[in-house]
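Participant: What shape does this take:
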Amino acid sequence: MSDTCNQTCSSCGDTCEDRKTERTDFFEKPNELSSIKKVIAVVSGKGGVGKSLVTSMLAVTMNRKGYNTAILDADVTGPSIPKAFGVHRENKGKEMSAYPPKSSTGIDIMSVNLLLEHDTDPVIWRGPIISNMVKQFWQDFVWTNVDYMFIDMPPGTGDVPLTVFQSIKVDGIIIVTSPQELVSMIVAKAVKMAQRMNVPILGLVENMSYFKCPSCNQEHKIFGESHIDQIATKYNIDVLARMPIDPKLAKVCDDGEIEFFEGSWFDHIDEILKNMEERK
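Facilitator: As a prediction, this is how the structure comes out:
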């Protein structure tokens, strides 16, 4: 049925039965030279919970396990992936290659910050332009032999998440949260969006779960008691990891050396992804 339908079929020349047979698969194909096996989106219902950090560590962990990994930075107005990996725009003033830049350990990365003259330049665009940029990252760049692509999504349930879910065949999502009780409501929004878009939820990651004191070796819950187990039970979702507040981790991100940080929170993630493949 068209937007201008007045219930009179002669107004548009089509019958409603004809409309029912129209194409409903709007997934965009990647570049014809690309090879991408699995796509995992990392989402959060709100900002500031460390979604980019989790995305980075997932890609780093899978890369260490011998898989070819990539990150598509869909957080166009707040890109932080290139900074964490120490990847910068090359050949300023020249046309960028059709191949995404690689990090020190060979992770393919594409982000709007790699297209800007200066990485501090703001992206002041309206929603449709931002969404089209994300689709261009997917369609125009050649992603070579990628086993797992991780998409760092912007927070919330707006234009870009909707574009990604409708345009890219996402095999599963990981939801990032923090311990505050308020977050349970925010997680619920992300869960319900995933369900409505028919995207499998692989699990929850709680960031800033605790701080381990280097002096007393005790764990201190800076943001209060965790509510992640209740959320996981309510929605029948697995808890994949509980990440601490770690100044060393913050520093390697600032220094562009996240690939060299030793963290074991996601050592089991390949088993989760294999199980996902078995379910498909």
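Participant: rest of the way, CA atoms for contacts and neighbours
Facilitator: Will do.
Participant: For the closest residue to residue 212 other than its chain neighbours, the count of nearby residues, please.
Facilitator: By the measure of C-alpha to C-alpha, 6 or more residues apart in numbering, the closest residue to residue 212 outside its immediate chain neighbours is residue 219, 4.4 Å from it. Per other C-alpha atoms under 10 Å, the neighbour tally for residue 219 reads 13.
Participant: isn't residue 219 right up against residue 209?
Facilitator: No - the pair residue 219 and residue 209 does not pass the contact test of C-alpha atoms under 8 Å, sitting 9.5 Å apart.
Participant: Quick one: residues contacting the nearest residue to residue 231 once chain neighbours are set aside.
Facilitator: Beyond its immediate neighbours in the sequence, the residue positioned closest to residue 231 (C-alpha to C-alpha, 6+ apart) is residue 184, lying 6.4 Å away. Taking C-alpha atoms under 8 Å, 6 or more residues apart in numbering, we find residue 184 in contact with 227-228, 231.
Participant: out of those, who has the most neighbours?
Facilitator: Of all those, residue 228 has the most neighbours under the rule other C-alpha under 10 Å, reaching 25 neighbours.
Participant: quick one, what contacts it?
Facilitator: Listed by C-alpha under 8 Å, 6+ apart, the contact partners of residue 228 are 179, 184, 204, 206, 239.
Participant: picking up where we left off before, residues touching the residue nearest to residue 212, list them.
Facilitator: Listed by C-alpha under 8 Å, 6+ apart, the contact partners of residue 219 are 210-213.
Participant: buried subset of the residues you listed?
Facilitator: Taking 16 or more other C-alpha atoms under 10 Å as the criterion, what is buried in the contacts of residue 219 is 210-211.
Participant: Between the contacts of residue 219, which sits nearest residue 155?
Facilitator: Closest approach to residue 155 among these (C-alpha to C-alpha): residue 210, at 22.3 Å.
Participant: Could you list which of the contacts of residue 219 belong to helices?
Facilitator: Among the contacts of residue 219, DSSP state H puts none in helices.
Participant: Here is a second sequence; please produce its structure as well for comparison:
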Amino acid sequence: MFFKKKSKLPDTVNSAVGIETVMSQIKNFVQRHFALPDETLFNVALHKRIITVSLPFPCEKDAEQLASQLCDTIALPSDLTCKFVSNIPMFATKQPLVRNVKNIVAVSSGKGGVGKSATAVNLALALSKLGARVGVLDADIYGPSVPLMLGTTNKSPDTEDNKTMQPIYAHKLVSNSIGYLVDNEHASIWRGPMASKALQQLINETEWPLLDYLIVDMPPGTGDIQLTMAQQIPLTAAVVVTTPQDIALADAGKGIAMYEKLSIPVLGLIENMSYFECPNCATQSPIFSTDGASKLAKRYHLPVLAEVPIDMHIRQNADNGKSLFDDKNCVGLQNIYLQAARQMSINMANNVALSDVAKAANVGIDITRLD
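Facilitator: Take a look at the predicted model:
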């Protein structure tokens, strides 16, 4: 998205000193606006009077707004235009990266029933809406629900070499799940090592296309299988889902502690069922208590990415395998998930180190553009 605005400066900036001043002002704006720790995370380049700002998080949906904010802060010469693009890097992990996958984010919960799977799917849809290339791995071996939520229950992965699987495509996302491979009517009665091996096969034997983010819907809980999975998957970071009740918060705290023990950054909390908003009078009723996630976030020095209300549209779209972002009645909910996805990706850039591949290149952020 290009943006051009009249200014009080001369119509043209021809001198190298003038261009350098404008570029420096833009860098300062970006660094302050997003609180980025250093300039190596983004790039500002000039080519044929077009200034391109490459950001380390998805920004296509916000490109025009960002350009407008920039021009409200900096008086660009009239012969220059500015555009914002995404160039999402690979951030550091403790395990070798999965082929074609830049970053893996676990969406987890301390207990079941808090809306973890719905959050994982809607967060993935929101990232895609912002402009990222996104996949979903359903790691909930015992209760896979991603196929239902994506409307792909009757599909199964194809294989071209009898060794690897092609992921399932729906709603501009790719996904894989044990639910595509096991009959839905059969219970998955597996011991921990079997479940862990199945997960490793799902993630490593899937022919993922180039992805900026792979969202992993983790099994609920913090037992041995969750710990093993978290250690075996090259996780970049995690998001913890909870509801406002004390019992859910206690278990969510255990999940945060597990990731801290594994030195996996937690990018924030998402509180589901925060309140019910009356459709007639817009009165908000906190059915399951108030400020639960805020208190937990304060204790662990984490941000709250979103407070998601109780809303039948979340359930309806998930049950019908439809995207919440195709529902014209869900603009408010869409904005909540978009803001959560936006802040999650910015927090990753602010709090997670670049991978060794990006560091070793030492030629700027473009090295992390795998495509």
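Participant: circling back: which one of the contacts of residue 184 of structure 1 is nearest residue 256 of structure 1?
Facilitator: Of all those, the one sitting nearest residue 256 of structure 1 is residue 228; the distance, using C-alpha to C-alpha, is 29.9 Å.
Participant: Quick one: map the closest one onto structure 2.
Facilitator: Structural correspondence for residue 228 of structure 1 with respect to structure 2 (TM-score structural alignment): residue 293.
Participant: Where in structure 1 does the longest strand that structure 2 contains fall?
Facilitator: The strand spanning the most residues in structure 2, taking DSSP state E as the definition, is strand 101-109. Using TM-score structural alignment, strand 101-109 of structure 2 corresponds to residues 36-44 of structure 1.
Participant: Could you do stretch 235-254 of structure 2 as well?
Facilitator: Stretch 235-254 of structure 2 covers residues 170-189 of structure 1 once aligned (TM-score structural alignment).
Participant: Straight-line length of that stretch, end to end?
Facilitator: Counting by C-alpha to C-alpha, to the nearest Å, the length from the leading to the trailing residue of stretch 170-189 of structure 1 is 18 Å.
Participant: again, but for stretch 73-88 of structure 1
Facilitator: Here the two ends of stretch 73-88 of structure 1 are set 14 Å apart, with distance taken as C-alpha to C-alpha.
Participant: Tell me where structure 2 has strands.
Facilitator: With DSSP E as the criterion, structure 2 has strands at 2-3, 43-47, 50-55, 81-86, 101-109, 134-138, 168-170, 173-177, 211-217, 237-242, 266-271, 276-277, 284-285, 304-307.
Participant: what packs against the second one?
Facilitator: In this structure, strand 43-47 of structure 2 packs against helix 16-34, strand 50-55, with contacts taken as 3 or more C-alpha pairs under 8 Å, 6 or more residues apart in numbering; DSSP states H and E.
Participant: follow-up on the earlier one: can you put the contacts of residue 228 of structure 1 in JSON lines and add distance to residue 89 of structure 1?
Facilitator: Rendered in JSON lines, the data for these read as follows (distance: C-alpha to C-alpha, whole Å):
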{"residue": "179", "distance to residue 89 of structure 1": "36"}
{"residue": "184", "distance to residue 89 of structure 1": "38"}
{"residue": "204", "distance to residue 89 of structure 1": "33"}
{"residue": "206", "distance to residue 89 of structure 1": "32"}
{"residue": "239", "distance to residue 89 of structure 1": "36"}
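Participant: out of the residues you listed, what pair is the most spread apart?
Facilitator: When those are compared pair by pair using C-alpha to C-alpha, the two farthest from each other are 184 and 239, 13.6 Å apart.
Participant: In structure 1, which residues correspond to stretch 126-133 of structure 2?
Facilitator: Under the alignment (TM-score structural alignment), stretch 126-133 of structure 2 falls on residues 61-68 in structure 1.
Participant: In that stretch, which residues are buried?
Facilitator: Taking 16+ other C-alpha under 10 Å as the basis for neighbour counts, the residues of stretch 61-68 of structure 1 that come out buried are 61-63, 67-68.
Participant: Same question for stretch 230-240 of structure 1.
Facilitator: Going by neighbour count (16+ other C-alpha under 10 Å), the buried part of stretch 230-240 of structure 1 is 231-232, 237-240.
Participant: So what's the gap between it and the chain middle?
Facilitator: What separates the centre of stretch 230-240 of structure 1 from the centre of its chain is 19 Å, taken as C-alpha atoms, centre = their mean, to the nearest Å.
Participant: who's in contact with residue 239 of structure 1?
Facilitator: If you count contacts by C-alpha under 8 Å, 6+ apart, residue 239 of structure 1 has them with 203-206, 228-229, 232.
Participant: wait, which of those is closest to residue 81 of structure 1?
Facilitator: Among the contacts of residue 239 of structure 1, residue 205 lies closest to residue 81 of structure 1 (C-alpha to C-alpha), at 18.3 Å.
Participant: Okay, the counterpart of that closest one in structure 2 and residue 18 of structure 2: tell me how far apart.
Facilitator: Under the alignment defined by TM-score structural alignment, residue 205 of structure 1 corresponds to residue 270 in structure 2. Computed as C-alpha to C-alpha, the residue 270 of structure 2 to residue 18 of structure 2 distance reads 45 Å.
Participant: just to revisit the earlier point, so how far is the first residue of the match of stretch 126-133 of structure 2 from its last?
Facilitator: End-to-end distance for stretch 61-68 of structure 1, by C-alpha to C-alpha: 11 Å.
Participant: and the longest helix for structure 2?
Facilitator: For structure 2, the helix with the greatest residue count under DSSP H is helix 331-351.
Participant: what's the angle from that helix to strand 50-55?
Facilitator: Here helix 331-351 of structure 2 runs at 90 degrees with respect to strand 50-55, directions being taken by axes from the mean of the first three to the mean of the last three C-alpha atoms, to 10 degrees.
Participant: list the helices and strands helix 331-351 of structure 2 packs on?
Facilitator: In terms of contact count using 3+ C-alpha pairs under 8 Å, 6+ apart, helix 331-351 of structure 2 is assigned the packing partners helix 116-130, strand 266-271, strand 304-307.
Participant: now the angle from it to strand 101-109?
Facilitator: When the same axes, to 10 degrees is applied, the directions of helix 331-351 of structure 2 and strand 101-109 differ by 120 degrees.
Participant: So residue 195 of structure 2 versus residue 316 of structure 2, what's the distance?
Facilitator: In this structure, residue 195 of structure 2 and residue 316 of structure 2 are separated by 30 Å, where distance is defined by C-alpha to C-alpha.
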